[in-house]
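Student: I would like to see how this sequence folds:
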Amino acid sequence: MSRLYLLHKPYRVLSQFRDDQGRATLGDYLHVKDIYPAGRLDYDSEGLLLLTDDGALIHRIAHPRHKQPKTYWAQVEGHINDAALQALRQGITLTDGPTRPAKAQRIAPPAIAQRTPPIDPKRHPRTSWLELIISEGRNRQVRRMTAHVGLPTLRLIRAAVGPWWLDPLAPGEWRSETLHAPRPPSRPAKSPGRGRRRKPR
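Tutor: Here you go, the predicted model:
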């Protein structure tokens, strides 16, 4: 039996519990001892972060060998054309080698809270939303992939890791699950109970 915590990591929060530079951390939102992230999200990325005290579960979730699919929503600069989608679906070559083929499609703006601070419409008057599903975890991979096809990422949200989804958590909210089986559970119901919202001190 393992306890898994699902947190909606806000923008500009570190994926760690302490920081000697005074930046916001997970400890400002989730007050649970001896848990660790199963994977990370960049400081300037948002969305689903999974945490647990079970090392074997962290390995099953985060290790590339298990190829857990990760779903991202990216607000990009410009119009997403068919050529860009096809390149992402076929796999593209980055500086550290070719990527695996991704699932890529245009989406409507997701029903999610506005970022603080928001994207400046004067600086970025034309944006689009892309859903990208990958099974790798390279450093800043999604941002590099979209930039490679001429679509710089302005906002990046991780919507899902394997069967676990961000919905319905708002930024800073969390919930927990008890896993009784060695295999991950199916996607939760539409409106599971929310954890308590933690505000930075």
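Student: make it CA atoms for all contacts and neighbour counts henceforth
Tutor: Noted.
Student: R143 versus I157, what's the distance?
Tutor: Noted for I157: a distance of 11 Å to R143, by Cα to Cα, to the nearest Å.
Student: quick one more, to check against the first:
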Amino acid sequence: MQDQPEEKEHRHFKLHKPYGYLSQFVCEHKNKKLLGDLYDFPEGTMAIGRLDQDSEGLLLLTTDGKMSEQVRRKEVEKEYYAQVDGLITDEALDQLQQGVEISVGKQQYKTHPCKAFRLETAPDLAARSRKIRDDRHGPTSWVSITVTEGKFRQVRKMTAAVGFPTLRLVRVRIGATFLGALQPGAVEEVEDFALSVEGSFQ
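Tutor: This is a model prediction of the structure:
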């Protein structure tokens, strides 16, 4: 009887993706900042989902395709802190919660209901490498938005749809895994990801 091959021991990481980096390891365009520039990840590591180049915050990575599928389930919440242009109103927050029309490709799409509330004080985040415009150009405010879907640049499109364009976007939570005190560019290896579902908006 032949011995069964040993099951590969997978590795999992959480990363604070800084502003200006792509959420990938390979890019056909030169002079782009990639994830491999931040840490010596093992062969076969993949990012679970993406943050666009201008967005920051929590990015999960793994060598396990099954783990990636679990994280990308529609039940798993993703929470973002968005700094928006202007003092966001209760009416705009209500619209976000109920779902708004955004463009996805060449089609219009109504986002699923979500959680959205105003942050009364600015979150304690490290300064961004590229400065946000200052108050001389008008006030800004912060909002927490939690979604269970991930269309391209969705949160930015949502805040723009209600009249408050996003100036800075930071993902702070996926499921029950938090960004916490992880600093921009820092990587933490973890045993697994806490993905307890805290509620569905379906």
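Student: picking up where we left off before, which residue of I157 and R143 of structure 1 possesses the greater neighbour count?
Tutor: Neighbour totals were compared for I157 of structure 1 and R143, and I157 leads with 24 against 18 (other Cα atoms under 10 Å).
Student: Report the contact partners of the residue nearest the centre of structure 1.
Tutor: Geometric centre of structure 1, nearest residue: R158, 2.2 Å, by Cα atoms, centre = their mean. When contacts are counted by Cα atoms under 8 Å, 6 or more residues apart in numbering, R158 of structure 1 touches 45-48, 70-73, 166.
Student: Do a quick rundown of the strands in structure 1.
Tutor: 2-9, 36-37, 46-52, 70-77, 93-94, 97-98, 103-107, 127-134, 153-161, 164-165, 174-179 (DSSP state E).
Student: which of those sits most buried?
Tutor: strand 46-52 (a mean of 24; mean count of other Cα atoms under 10 Å).
Student: looking at it, R128 of structure 2 is touching G20, isn't it?
Tutor: No. R128 of structure 2 is beyond contact range of G20, at 9.8 Å (criterion: Cα atoms under 8 Å).
Student: and these two? which has more neighbours close in?
Tutor: Counted by other Cα under 10 Å, R128 of structure 2 and G20 do not tie: G20 has more neighbours, with 17 against 13.
Student: Next one: the more buried one from L58 of structure 2, what distance?
Tutor: 14 Å.
Student: circling back to that earlier point, any idea what the residue nearest to the centre of structure 1 aligns with in structure 2?
Tutor: Matched by TM-score structural alignment, R158 of structure 1 corresponds to R171 in structure 2.
Student: what about its match, distance to A122 of structure 2?
Tutor: In terms of Cα to Cα, R171 of structure 2 sits 15 Å off from A122 of structure 2.
Student: Good, we can wrap up now.
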